[in-house]
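[1] sequence? don't have it. structure:
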């Protein structure tokens, strides 16, 4: 069988940590943030770790790709 290709859209949006967890950016911050409260925008900053349920699917899409 041929090699699995890395899903490029997933590669741009997610990153694998050293322990195999998946980091991602919080949604809802790119535009139209004026309607959100200051506290909400502040809490959406930075990155979060994805739930373990979804990790299996994403590591398969990334083909074990680490940065």
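    All right, it came through fine. Please read these numbers as outputs of a predicted model, since none were measured by experiment.
[2] going by C-alpha atoms from here, please, whenever you check contacts or count neighbours.
    Noted.
[3] gap between residue 34 and residue 40?
    Remark: distance between residue 34 and residue 40 (C-alpha to C-alpha, to the nearest Å) = 11 Å.
[4] just residue 25 next, same as before
    Where residue 40 is concerned, residue 25 sits at a distance of 15 Å (C-alpha to C-alpha).
[5] neighbour-wise, which of these two wins?
    More neighbours surround residue 25 than the other of residue 25 and residue 40, with 16 against 12 (other C-alpha atoms under 10 Å).
[6] before we go on, here's another structure to hold up against the first:
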């Protein structure tokens, strides 16, 4: 059987932690930053985990990372 294709966009956006959870970056930190508070910008810089409801579809897109 041939290899499955990974989704290139998903490969670049998600990382898998040691325990098998999926990490992602937060949105809204690219531009229009002048009206956002320092606290908001600082919190947007941190990584967060993907919601449980979305994990299944992301795991299908990056099959060889698990």
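    The structure has been received and is ready for your questions. All values reported here derive from a predicted model rather than from experimental measurement.
[7] care to give me the TM-score?
    Here the superposed chains carry a TM-score of 0.87, computed using TM-score structural alignment, normalised by the length of structure 2; 66 aligned residues with a C-alpha RMSD of 1.4 Å.
[8] tell me the secondary structure for the residue nearest the centre of structure 1?
    Closest residue to the average C-alpha location of structure 1: residue 24 at 2.6 Å, with C-alpha atoms, centre = their mean. With DSSP: H, G, I helix; E, B strand; the rest coil as the basis, residue 24 of structure 1 sits in strand.
[9] run a quick neighbour tally on the residue nearest to it when sequence neighbours are not counted.
    Distance criterion C-alpha to C-alpha, 6 or more residues apart in numbering; nearest residue to residue 24 of structure 1, sequence neighbours excluded, is residue 14 at 5.0 Å. The tally of other residues near residue 14 of structure 1 (other C-alpha under 10 Å) stands at 18.
[10] so who does residue 14 of structure 1 touch?
    Residues near residue 14 of structure 1 by C-alpha atoms under 8 Å, 6 or more residues apart in numbering: 22-25.
[11] which stretches of structure 2 form helices?
    All helices of structure 2, identified by DSSP state H, fall at 8-13, 38-44, 52-61.
[12] between the ones you listed, which one is nearest to residue 1 of structure 2?
    Among these, the nearest to residue 1 of structure 2 by C-alpha to C-alpha is helix 52-61 (17.0 Å).
[13] how far away is residue 7 of structure 1 from residue 43 of structure 1?
    Between residue 7 of structure 1 and residue 43 of structure 1 the distance is 29 Å, computed by C-alpha to C-alpha.
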